[in-house]
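S.K.: A predicted structure for the sequence below; I have some questions about it.
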Amino acid sequence: MDYPRDTLTFEHLRRVKVENCKSLENLFPHWVAASLNRLEKIRVEFCAIKEIVACGDNTPHFTTGQALFPQLTSLVFHDMPQLESFCPDLPTLNWPFLKELRVTHCDKLNMFPLVATMNKWPEGDDHQDISNQETHSSFEKGIFTLERLSLVDKDIQMIQNGKFSEDIFGKPKALTLACFHDENAVFPPVSLLQRFRNLQSLEFFCSAFEELFPDEGLVDEGKCLVLEHLRELKLSKLHNIKHVWRKDCLLSKILRSIDKLEVRECPSLTTLFLAEISFQNLTELVVMDSSGLGKLSTPRLSHASLFRYEYGPYPWNWRKWESDGDLNVAIQRLSA
């Protein structure tokens, strides 16, 4: 009798996306995972998975040093409260092409050990007895191919404890700070964000903050170049945030420099801009599912144009609308 592993191969599979599988305990048997040498993207959300790759004890020719997914470029896990490990056997997870790493709402999965496994473990069967010193050495190597990264509250706390080098994550261009669910959570300091020298996009996701950069006054010129050169700012699922703009603060500089602003699912937000704000580069504004927003003041823009409006349940009764005209005029017409 033939077993599936003898008749099925998945060597050409490039993408895996799994959602809302409440009875699924693992994503791959080990014999399947070992065959996915061309897999590039894994995205798993809203599942009851406990481990991504099942234990390989019953897999013929299995070795603990066997590499999995050598072509992987994107790894996204979201809302999997039972997820505890990537693979209990801790095989080599050497992903030299990894560009995106985002793990949110997976409270049992520790982010930093996952990062450590991006580097090859020493060959042999005693890799599970690796010392804390060796683990720290793996952290120090970093992941220098990353372009998109998410960090949650507990990750930030570990970084601030000073246990890891500043360049552990390389130089990503897009950073998401997520899951600061406690209403007393401390907002990430600017000094932390300064580590990401190539940052172009910054997102705040699913957190209890009432305002952004609450303790940061107007920073002296030249002292916060990373944030002042952002091109994109995203605010998603910030249910307590009440306003974006605050006069004479760091955020005012950020807003003046960006060319794209997204606001999604911020129901307590009542005013997006003040009339005196002046944008130098803004070309795209996206607002969705923010039911409390009753006033969208028209900002002053240098050369912006509205090219897309996405329908949403807003109090303004805007219809789906497209225009190549000036954004100031477009917003006035939509609000009329």
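M.R.: Thanks, I have the structure now. Computed from a predicted structure; not experimentally measured.

S.K.: make it CA atoms for all contacts and neighbour counts henceforth
M.R.: OK.

S.K.: my guess is residue 149 is in a strand, correct?
M.R.: Yes. Counting by DSSP: H, G, I helix; E, B strand; the rest coil, residue 149 falls inside a strand.

S.K.: Endpoint to endpoint, stretch 239-249 covers what distance?
M.R.: 22 Å (C-alpha to C-alpha, to the nearest Å).

S.K.: what about the strands in the stretch 101-250 of the chain?
M.R.: 148-152, 174-178, 201-205, 232-236 (DSSP state E, counting those that start in this stretch).

S.K.: Please name every helix or strand in contact with the third one.
M.R.: Secondary structure elements in contact with strand 201-205, counted by 3 or more C-alpha pairs under 8 Å, 6 or more residues apart in numbering; DSSP states H and E, are strand 174-178, strand 232-236.

S.K.: Could you dump those strands into a markdown table and include distance to residue 34 and mean neighbour count?
M.R.: Listed next are the helices and strands packed on strand 201-205 as a markdown table, based on distance: least, C-alpha to C-alpha, whole Å; neighbours: other C-alpha atoms under 10 Å:
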| stretch | distance to residue 34 | mean neighbour count |
| --- | --- | --- |
| strand 174-178 | 30 | 22 |
| strand 232-236 | 36 | 19 |
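
S.K.: Alongside the first one, take a look at this:
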Amino acid sequence: DVTTMGPLPFALKTLALCDLPNLENVWNSNVELTFPQVKSLALCDLPKLKYDMLKPFTHLEPHPLNQVCIQKLTPNIEHLILGEHELNMILSGEFQGNHLNELKVLALFFHFDSDVFVQRVPNIEKLEVCDGSFKEIFCFDSLNVDEDGLVSQLKVICWDSLPELVSIGSENSGIVPFLRNLETLQVISCFSSINLVPCTVSFSNLTYLKVESCKSLLYLFTSSKARSLGKLKTMEIGWCDSIEEIVSSTEEGDESDENEIIFQQLNCLKLEYLFKLRRFYKGSLSFPSLEEFTVWRCDRMESLCAGTVKTDKLLQVNTNWGGDVIPLETDLNSAMQNR
């Protein structure tokens, strides 16, 4: 046991228990022992941790012995990190009743052979998912989403090492409404599909996008989805070996070079190590707020687009990590050709 006597003599705010293969219990049978000040709790890779380790704290409501109530133990928990084994311990007892009222950040670490994502998620602001063979994260038919969306507060998504991921949402499930409030999307080493955003998903409030090491992607958005990114301020794309366009030119009307997409609030754009990237978009582009543009090791890209490109505030192009820059003397396409 980590604790052997009495209430803790200090205000514990962070508790992390990870990679402890023989740990069975965290505390003794003292039912008065609680952690009311804990804001961040991490439980990962604890294969022998007993399902009934929190049995003394489940007296408020009747629970089966294989369910764990952490609300009584840590009533003010805001940041929860769980491995797959530990998630299964509390899943039905906590998430279904949505008892984690103060929880804002949920980080889930699965095994690489895990192919089924959780069916219920509490109403959090940030969701982190690492490792796994999931083909789909948000399946509208099974996730706990009502008319208002139980995860309507979700603002930040971070995904890492999900190589089998096919889609953010089910293509047959209609628009995933709660993702409209998403402000930050970070995707690293994910996706077996050719595009990032299916037609069913809207990111109208997205302000930050980072996509890295997604080797199957050929493009990120269709032109109609790109036009909905009116609040996007930062876009960082790197190490995606197959990507040829950022915005696909496959929709009706995209064959014209005059078809313009305006990224009204985009302030920072970074394109790095995209060896097959030919262009950002076939048509015309406008970046009225762009002040920082970095392009590095995008060897096949000779211009940003086939049409015109407008950059009212951009003064130079950053061409590597060493600080080399190209002054913007005419337009961005000309600067790209002079690299």
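M.R.: Arrived safely, thanks for sending. On a predicted model such as this, the values are computed, not experimentally measured, just so you know.

S.K.: hang on, the earlier thing: between the helices and strands packed on strand 201-205 of structure 1, which gets nearest to residue 164 of structure 1?
M.R.: With C-alpha to C-alpha, the closest approach to residue 164 of structure 1 among these belongs to strand 174-178: 17.8 Å.

S.K.: That closest one vs structure 2 - mean distance after superposition?
M.R.: The superposed strand 174-178 of structure 1 is, by mean C-alpha distance after the TM-score superposition for structure 1, a mean 3.8 Å from where its aligned residues fall in structure 2.

S.K.: what's the offset of stretch 191-203 of structure 1 from the middle of its chain?
M.R.: 13 Å (C-alpha atoms, centre = their mean, to the nearest Å).

S.K.: cool, and stretch 190-205 of structure 1?
M.R.: That offset, for stretch 190-205 of structure 1, works out to 12 Å (C-alpha atoms, centre = their mean).

S.K.: just stretch 101-117 of structure 2 next, same as before
M.R.: 12 Å.

S.K.: ditto for stretch 213-226 of structure 2
M.R.: Per C-alpha atoms, centre = their mean, the centroid offset for stretch 213-226 of structure 2 relative to its chain is 15 Å.

S.K.: quick one on the thing from earlier: in JSON lines: the helices and strands packed on strand 201-205 of structure 1, plus distance to residue 255 of structure 1.
M.R.: Shown next, in JSON lines, are those (distance: least, C-alpha to C-alpha, whole Å):
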{"stretch": "strand 174-178", "distance to residue 255 of structure 1": "17"}
{"stretch": "strand 232-236", "distance to residue 255 of structure 1": "8"}
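
S.K.: and of the ones you listed, who's closest to residue 167 of structure 1?
M.R.: Closest among those, using C-alpha to C-alpha: strand 174-178, at 13.9 Å.

S.K.: still on that earlier bit, nearest to residue 114 of structure 1, of the strands of the stretch 101-250 of structure 1?
M.R.: Here strand 148-152 is closest among the strands of the stretch 101-250 of structure 1 (C-alpha to C-alpha), at 12.6 Å.

S.K.: will you turn the strands of the stretch 101-250 of structure 1 into a markdown table that also has distance to residue 298 of structure 1?
M.R.: Compiled in a markdown table, the strands of the stretch 101-250 of structure 1 are given as follows (distance: least, C-alpha to C-alpha, whole Å):
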| stretch | distance to residue 298 of structure 1 |
| --- | --- |
| strand 148-152 | 32 |
| strand 174-178 | 28 |
| strand 201-205 | 23 |
| strand 232-236 | 18 |
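
S.K.: of all these, which lies closest to residue 256 of structure 1?
M.R.: Nearest of the strands of the stretch 101-250 of structure 1 (C-alpha to C-alpha): strand 232-236, 11.0 Å.

S.K.: And the strands of the stretch 101-250 of structure 1: which comes nearest residue 91 of structure 1?
M.R.: So among the strands of the stretch 101-250 of structure 1, strand 148-152 is nearest, using C-alpha to C-alpha, at 22.8 Å.

S.K.: okay, the angle between the closest one and strand 201-205?
M.R.: If you take axes from the mean of the first three to the mean of the last three C-alpha atoms, to 10 degrees, strand 148-152 of structure 1 sits at 30 degrees to strand 201-205.

S.K.: So what touches strand 148-152 of structure 1?
M.R.: Contact with strand 148-152 of structure 1 is made by 99-104, 172-180, as judged by C-alpha atoms under 8 Å, 6 or more residues apart in numbering.

S.K.: in the stretch 101-250 of structure 1, which spans are helices?
M.R.: With helices called from DSSP state H, counting those that start in this stretch, the stretch 101-250 of structure 1 shows them at 111-116, 132-141, 153-160, 190-193, 225-228, 250-257.

S.K.: Now tabulate these in a markdown table and tack on mean neighbour count.
M.R.: A markdown table is the format used below for the helices of the stretch 101-250 of structure 1 (neighbours: other C-alpha atoms under 10 Å):
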| stretch | mean neighbour count |
| --- | --- |
| helix 111-116 | 18 |
| helix 132-141 | 16 |
| helix 153-160 | 15 |
| helix 190-193 | 13 |
| helix 225-228 | 19 |
| helix 250-257 | 21 |
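
S.K.: In structure 2, what residue corresponds to residue 234 of structure 1?
M.R.: When structure 2 is aligned by TM-score structural alignment, residue 234 of structure 1 is paired with residue 236.

S.K.: Go ahead and confirm its match touches residue 209.
M.R.: Yes. Counting by C-alpha atoms under 8 Å, residue 209 is a contact partner of residue 236 of structure 2 at 6.3 Å.

S.K.: For the helices of the stretch 101-250 of structure 1, give me CSV that also has distance to residue 75 of structure 1.
M.R.: Output for those, formatted as CSV (distance: least, C-alpha to C-alpha, whole Å):
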stretch, distance to residue 75 of structure 1
helix 111-116, 11
helix 132-141, 18
helix 153-160, 17
helix 190-193, 22
helix 225-228, 26
helix 250-257, 29
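
S.K.: what sits against residue 273 of structure 1?
M.R.: 244, 245, 296, 297, 298, 299.

S.K.: separation between the fifth one and residue 78 of structure 1?
M.R.: As judged by C-alpha to C-alpha, residue 298 of structure 1 and residue 78 of structure 1 stand 36 Å apart.

S.K.: Grab the nearest non-local neighbour of residue 279 of structure 2.
M.R.: Leaving out its chain neighbours, the residue that sits closest to residue 279 of structure 2 by C-alpha to C-alpha, 6 or more residues apart in numbering is residue 304, at 5.0 Å.

S.K.: what residue lies at the spatial centre of structure 1?
M.R.: Taking C-alpha atoms, centre = their mean, the centroid of structure 1 lies closest to residue 150, which sits 3.3 Å from it.
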